[in-house]
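Trainee: Turn this into a model:
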Amino acid sequence: MMMRRLRLPLLILLLSLMAAVSGLAQNGTVPHVQEIFDRYGRAKDVTTVVMTREMLTEYDIHLYRSLTMREPGKRLAVVRAAVDADRKVAKSIKEVIDFGTLSSGYYELPPANGLNRYILYRYNPKRGITLIYIEGKLGADDLVSLLLQNKNTDN
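Mentor: Coordinates of the predicted model:
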């Protein structure tokens, strides 16, 4: 009898906790591309770079993560699905579609914990996938300037 009385409150508590966790994932606090970094970041054919605030204070960046897959194979669909899921909550989107395929994308996610968040994606059949996640105090204009500055110094 006592177990029956506890069953309903426990069920309600469990459902409430599940809804809260689901709400965190849906409001964009944890980007879907995080799963890509977690899942493939240590694979033999993947190059991953992670830099934290200490290395990037000059740029107002708190976290920089990049992942490069030269031959993504079936993983391409998984990466695209994660990027597409984050795209749905992005507040700013810039994309290049090449022959019906997303070849590059810039996504500004809603801020979380007072930090701006950005995803950069590029796919080239000959060079593979590059996925970058950045979070920090820097604004979108600052990020674009930084990227253009680095691109100009590469030439």
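Trainee: going forward, measure contacts between C-alpha atoms and count neighbours the same way
Mentor: Fine.
Trainee: ok, the closest residue to Tyr40 other than its chain neighbours to Glu135 distance?
Mentor: Spatial nearest neighbour of Tyr40, chain neighbours left out: Val46 (7.1 Å); criterion: Cα to Cα, 6 or more residues apart in numbering. Per Cα to Cα, to the nearest Å, Val46 is found 22 Å from Glu135.
Trainee: where's the residue most central in space within the chain relative to Tyr107, distance?
Mentor: For the chain, Val33 is the residue whose C-alpha lies nearest the centre (Cα atoms, centre = their mean; 3.6 Å). As judged by Cα to Cα, Val33 and Tyr107 stand 12 Å apart.
Trainee: Please give the structure of this sequence too, so both can be compared:
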Amino acid sequence: MNKPIRIIFIILLMGISTSLYAQQGLQIASVFQKYSKHKGVTMVELSNEMLETYEMTLYKSISFKNAGKAMPLILRCLEIDKKKAKKVKEVILDGEIQSGYYQLPAIKEDINRFILFKTSKKGNATLIYIEGELDADDLVTMLFMKKN
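Mentor: Here you go, the predicted model:
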């Protein structure tokens, strides 16, 4: 292999391994893996350009039009992952999580990690994983800022 091709290959491998490492050790990774290509499911992963705008290194979300069959796995994964969280904020109705905010310990200095979860009365659900330099206040501001 000539040198330029070898360098490109190494850079690609580093990018892939960083993405795979991002959710390593988290149970929610299995939700993304299992359901990302199912009908009625939308998965979003932001590009590097968008990530830099919001001081993120990774953003992944998965939304379910009808989360019925996926809910037991989602809730089981959240239950396990939230045990590792530094901060937990949840809204629980009739014994079930309606929404959750979980700040996980950093895996690297200045790289914060968050799991966000929300359900709707219509049976929809969204699970989001974010990591980056943004802190909890930045995240809350971004989530609740008014759209023009």
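Trainee: tm score of chain vs chain?
Mentor: Once the chains are laid over each other, their TM-score by TM-score structural alignment, normalised by the length of the second structure reads 0.78; 125 aligned residues with a Cα RMSD of 1.6 Å.
Trainee: returning to that earlier point: now list whatever residues contact both of Val33 and Tyr107 of the first structure.
Mentor: Asp86 (Cα atoms under 8 Å, 6 or more residues apart in numbering).
Trainee: what's the longest helix in the second structure?
Mentor: Counting by DSSP state H, the longest helix found in the second structure is helix 3-22.
Trainee: list the helices and strands the very next helix or strand once past that helix packs on?
Mentor: Scanning forward in sequence from helix 3-22 of the second structure by DSSP states H and E, the next helix or strand is helix 28-35. For helix 28-35 of the second structure, the elements it packs on are helix 71-81, judged by 3 or more Cα pairs under 8 Å, 6 or more residues apart in numbering; DSSP states H and E.
Trainee: can you name the residues of the first structure that the helix it packs on overlays?
Mentor: Matched against the first structure by TM-score structural alignment, helix 71-81 of the second structure falls on residues 76-86.
Trainee: hmm, back to that, what are the contacting residues of the longest helix of the second structure?
Mentor: Under Cα under 8 Å, 6+ apart, the answer for helix 3-22 of the second structure is Leu58.
Trainee: Could you check the angle it makes with helix 28-35?
Mentor: 110 degrees (axes from the mean of the first three to the mean of the last three Cα atoms, to 10 degrees).
Trainee: Quick check: closest non-adjacent residue to the residue mapped onto the residue nearest to the centre of the first structure from the second structure.
Mentor: By TM-score structural alignment, Val33 of the first structure lines up with Ile28 in the second structure. Nearest non-adjacent residue to Ile28 of the second structure, counting by Cα to Cα, 6+ apart: Cys77, 5.3 Å away.
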